[in-house]
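Asker: Below is the structure, and that's it, no one-letter string:
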């Protein structure tokens, strides 16, 4: 499928999935046993709980070292009933995530900025994009980033059978293992649409479900300054930020990262990688 057709199809799905998307303003939805949508509480973008405002600092907090791809998968991944929305831990820690790539036009710019500031991020990749950009997966591995599974073709999983969901997940994990060197330990459902089958099959494949706390809504191309403002106003300990490095014109996302990343660091934030809480 040509990329132009892919982008058109995704925008159509976005319109049809409006009730389950935009977690930064409406929340992440989980499908109940009877098919009804149940919203998981997510702080509204721009006003997270216990937000710590950005303040100039007299020092640059040195990025944490020793972060890299997980060395070994846990013996058994728990089956959760809702996705993880934020990270727990001490201090000012945040997680940056990028969905839908890798894209040869935009992903390298994001990787360049992360490398400049010695920061690690998490990339939730789609199999149909990753299969033709294995070199970018290898670079992510070399530079210590985490690569997660975002399905093969970015469908609305709640409309698929268990067999179709497994195929979307497992094919993508195969491609990630080939290019990245390890099977993914993290999974993110497209459009933030989860149900019991998604949680169960993800766990069977050794993956934890990670959603987000703050949605930059960069896919709407609101302007570089708007994206920067959303991230900075939402900065708080444990926040997981959602951005995109593919699926359309992501030049604003690339420029926005260059704007907010050094300011987060100057304000004393650690930009770290996700970790699994105790089951």
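Answerer: Done, it's in. Note that this is a predicted model, so its numbers are computed, not measured.

Asker: From here on, just use CA atoms for contacts and neighbour counts.
Answerer: OK.

Asker: top strand in this protein by residue count?
Answerer: Looking across the chain with DSSP state E, the single longest strand is strand 93-99.

Asker: For it, name the packing helices and strands.
Answerer: Using 3 or more C-alpha pairs under 8 Å, 6 or more residues apart in numbering; DSSP states H and E, the elements in contact with strand 93-99 are strand 122-125, strand 240-244, strand 270-272.

Asker: roughly how far is it from the heart of the chain?
Answerer: Strand 93-99 sits 6 Å away from the centroid of its parent chain (C-alpha atoms, centre = their mean, to the nearest Å).

Asker: List the contacts of the helix or strand just after that strand.
Answerer: Counting by DSSP states H and E, the element after strand 93-99 in chain order, helix or strand, is helix 107-116. Helix 107-116 is contacted from outside by 101, 120-121, 136, 140, 143, 245-246, 254, 257-258, using C-alpha atoms under 8 Å, 6 or more residues apart in numbering.

Asker: Out of those, flag the one nearest to residue 154.
Answerer: residue 101 (10.7 Å; C-alpha to C-alpha).

Asker: returning to what we had before: secondary structure and neighbour count added to the contacts of helix 107-116, as TSV?
Answerer: Below are the contacts of helix 107-116 laid out as TSV (DSSP: H, G, I helix; E, B strand; the rest coil; neighbours: other C-alpha atoms under 10 Å):
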residue	secondary structure	neighbour count
101	coil	24
120	coil	27
121	coil	23
136	helix	20
140	helix	24
143	coil	19
245	coil	30
246	coil	24
254	helix	22
257	helix	20
258	helix	19
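
Asker: Second structure follows, compare the two:
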């Protein structure tokens, strides 16, 4: 397998024996100490589907169990392998997702637009793009949006490739996004073109990323014109829908213009904004 597995930390407990310190004084104890001798992996990289047995710790004086020291690392996030198509909040809400970025021109403009309308979105990033524009990834996170892994090469035929290839595409991209963001959570994995497989969903979920689909696809990636994109988006939108748009992958002027008109339309229809189910 391509991804490097990081070992789980082991806990070594030692007990110090009681000794006599002076004539006529009571016997003293040296309390048991616990040492964490393993290196912590970044959350999401060392998740396993197998159960892990926690070693039994040494008992403190009087047989009372001694608590392990706080490591400061976050516990791995457990997620479903099922593809998410709807919002966490449900009801009259939508979740906006933006694919193929970050892009040096269209991502900043899209972020400015989202800030203007007080909308939070999910950015599905191509690994090398994240690596190339880490300052944009950090801005996405700083402004309260969520990150999504969208593979290394955007291979829409990866569902016909080997499991090892799928794993490389998913986990190498995640590693690039992790580095670019400074370790922010990557909540989702979206297969290019929706080319999910049971294995790719298992791999993503095993690393803390919920497979992410969509309900609304206005076809902006085909560049049919802003009017057509907007019409399709309005016709397809319903309660709880995950909406697919693009801020990367080339000239996204039509996508941006359609989105600029779509956001106030959504608010005028009474929609609120949330994130996809994670």
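Answerer: Here it is on my side, so go on. From a predicted model like this one, the values you see are computed outputs, not experimental measurements.

Asker: one step back: relative to structure 2, what is the average displacement of the longest strand of structure 1?
Answerer: Strand 93-99 of structure 1 differs from its equivalent in structure 2 by a mean of 0.6 Å after superposition (mean C-alpha distance after the TM-score superposition for structure 1).

Asker: how far off helix 107-116 does that strand point, in degrees?
Answerer: Counting by axes from the mean of the first three to the mean of the last three C-alpha atoms, to 10 degrees, strand 93-99 of structure 1 lies at 160 degrees to helix 107-116.

Asker: What range does strand 93-99 of structure 1 cover in structure 2?
Answerer: Counting by TM-score structural alignment, strand 93-99 of structure 1 falls onto residues 93-99 of structure 2.

Asker: Residues in contact with the matching stretch: which ones?
Answerer: By C-alpha under 8 Å, 6+ apart, the surrounding residues in contact with stretch 93-99 of structure 2 are 86-87, 120-125, 150, 238-248, 271-276.

Asker: returning to that earlier point: including mean neighbour count, could the helices and strands packed on strand 93-99 of structure 1 go into a markdown table?
Answerer: As requested, these are arranged in a markdown table below (neighbours: other C-alpha atoms under 10 Å):
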| stretch | mean neighbour count |
| --- | --- |
| strand 122-125 | 27 |
| strand 240-244 | 26 |
| strand 270-272 | 23 |
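
Asker: nearest to residue 28 of structure 1, of the ones you listed?
Answerer: Ranking these by their distance to residue 28 of structure 1 (criterion: C-alpha to C-alpha) puts strand 240-244 first, at 12.3 Å.

Asker: So which elements touch that closest one?
Answerer: Packed against strand 240-244 of structure 1 by the contact rule (3+ C-alpha pairs under 8 Å, 6+ apart) you find strand 93-99, strand 214-215.

Asker: hmm, back to that, mind putting the contacts of helix 107-116 of structure 1 in CSV, distance to residue 5 of structure 1 included?
Answerer: As requested, those are arranged in CSV below (distance: C-alpha to C-alpha, whole Å):
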residue, distance to residue 5 of structure 1
101, 16
120, 32
121, 28
136, 22
140, 27
143, 32
245, 17
246, 14
254, 23
257, 27
258, 30
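
Asker: And those residues, which is closest to residue 198 of structure 1?
Answerer: residue 101 (20.8 Å).

Asker: how much space is there between the closest one and residue 193 of structure 1?
Answerer: The gap separating residue 101 of structure 1 from residue 193 of structure 1 is 19 Å, by C-alpha to C-alpha, to the nearest Å.

Asker: Also residue 227 of structure 1?
Answerer: Taking C-alpha to C-alpha as the measure, residue 227 of structure 1 and residue 193 of structure 1 are separated by 23 Å.

Asker: contacting residues for residue 151 of structure 1?
Answerer: Counting by C-alpha under 8 Å, 6+ apart, residue 151 of structure 1 touches 125-127, 168-169, 171-172, 189-190.

Asker: ok, now residue 150 of structure 2?
Answerer: Residues near residue 150 of structure 2 by C-alpha under 8 Å, 6+ apart: 99-100, 124-127, 170, 173, 189-192.

Asker: how about a cut-off of 7 Å?
Answerer: 124-126, 189-192 (C-alpha atoms under 7 Å, 6 or more residues apart in numbering).

Asker: Now flag whichever of the contacts of residue 151 of structure 1 is closest to residue 15 of structure 1.
Answerer: Proximity of the contacts of residue 151 of structure 1 to residue 15 of structure 1 (C-alpha to C-alpha) peaks at residue 190, which lies at 13.0 Å.

Asker: still on that earlier bit, now the contacts of residue 150 of structure 2 as JSON lines including distance to residue 14 of structure 2?
Answerer: Shown next, in JSON lines, are these (distance: C-alpha to C-alpha, whole Å):
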{"residue": "124", "distance to residue 14 of structure 2": "47"}
{"residue": "125", "distance to residue 14 of structure 2": "47"}
{"residue": "126", "distance to residue 14 of structure 2": "47"}
{"residue": "189", "distance to residue 14 of structure 2": "43"}
{"residue": "190", "distance to residue 14 of structure 2": "47"}
{"residue": "191", "distance to residue 14 of structure 2": "48"}
{"residue": "192", "distance to residue 14 of structure 2": "51"}
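
Asker: Name the nearest residue to the residue nearest in space to the middle of structure 2, sequence neighbours excluded.
Answerer: Taking C-alpha atoms, centre = their mean, the centroid of structure 2 lies closest to residue 186, which sits 1.6 Å from it. Ranked by C-alpha to C-alpha, 6 or more residues apart in numbering and with sequence neighbours excluded, the top spatial neighbour of residue 186 of structure 2 is residue 147, at 4.9 Å.

Asker: What is the burial count for the one you found?
Answerer: 27 (other C-alpha atoms under 10 Å).

Asker: Now check structure 1 for the residue matching it.
Answerer: By TM-score structural alignment, residue 147 of structure 2 lines up with residue 147 in structure 1.

Asker: what does the helix or strand harbouring that match rub up against?
Answerer: Assigned by DSSP H and E, residue 147 of structure 1 belongs to strand 146-149. If you take C-alpha under 7 Å, 6+ apart as the criterion, strand 146-149 of structure 1 is touched by 69, 121-126, 169, 172-173, 184-188.

Asker: Kindly report the same for stretch 128-142 of structure 2.
Answerer: When contacts are defined by C-alpha under 7 Å, 6+ apart, stretch 128-142 of structure 2 is touched by residues 101-102, 152, 176-177, 180-181.
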